[in-house]
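Engineer: Have a look at this prediction, sequence included:
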Amino acid sequence: MSPEIATLVPNASPAPVFDAFRYACWVQLVPARVNT
């Protein structure tokens, strides 16, 4: 986790942040596979 994210959500557990990051990656990867 980057310090920027840690300071934005100091009271949040890392799990939701990781899930959001993983979801964002998934959203970007799926259209990339569809276009190829």
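Structural biologist: Received it, and whenever you're ready, just let me know what you need. Numbers count the residues shown, from 1 in each chain.
Engineer: only C-alpha atoms for contact and neighbour calcs from this point on.
Structural biologist: OK.
Engineer: residue nearest the centroid of the chain?
Structural biologist: In the chain, the residue lying closest to the centroid (C-alpha atoms, centre = their mean) is Phe21, at 0.8 Å.
Engineer: any idea which helix or strand carries it?
Structural biologist: helix 14-35 (DSSP states H and E).
Engineer: where does Pro10 land in three-state SS?
Structural biologist: What DSSP: H, G, I helix; E, B strand; the rest coil gives for Pro10 is coil.
Engineer: could you measure it against Ala24, distance?
Structural biologist: Relative to Ala24, Pro10 is positioned 21 Å away (C-alpha to C-alpha, to the nearest Å).
Engineer: putting a second one here so we can go through both:
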Amino acid sequence: KINKIDDISNTLEGNLVSQSSLLVESSDSVSTKLCT
């Protein structure tokens, strides 16, 4: 059971990381468009 919880938390953490990196990339592209 503990292992399952660890797996779930790891996947949730990974999803958050990938989502936040996508957000950073999109905001970066938007800021560069605004700057040019």
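Structural biologist: Yep, it's here. Owing to the predicted nature of the structure, the values given are computational and were not obtained by experimental measurement.
Engineer: Now the TM-score, please.
Structural biologist: The pair, once superposed, lands on a TM-score of 0.57 when counted by TM-score structural alignment, normalised by the length of the first structure; 26 aligned residues with a C-alpha RMSD of 1.6 Å.
Engineer: what does the residue nearest to the centre of the first structure align to in the second structure?
Structural biologist: Following TM-score structural alignment, the counterpart assigned to Phe21 of the first structure within the second structure is Leu12.
Engineer: after superposition, how close is the helix holding Phe21 of the first structure to the second structure?
Structural biologist: Its aligned residues in the second structure lie a mean 0.6 Å from helix 14-35 of the first structure after superposition (mean C-alpha distance after the TM-score superposition for the first structure).
Engineer: Which positions in stretch 6-20 of the second structure come out as buried?
Structural biologist: Buried residues in stretch 6-20 of the second structure, counting neighbours by 16 or more other C-alpha atoms under 10 Å, are absent.
Engineer: next one: it to chain centre, how far?
Structural biologist: In terms of C-alpha atoms, centre = their mean, to the nearest Å, the centre of stretch 6-20 of the second structure is set 8 Å apart from its chain centre.
Engineer: Same check on stretch 6-26 of the second structure?
Structural biologist: Using C-alpha atoms, centre = their mean, the offset of stretch 6-26 of the second structure from its chain centre is 4 Å.
Engineer: Kindly report the same for stretch 24-33 of the second structure.
Structural biologist: 15 Å.
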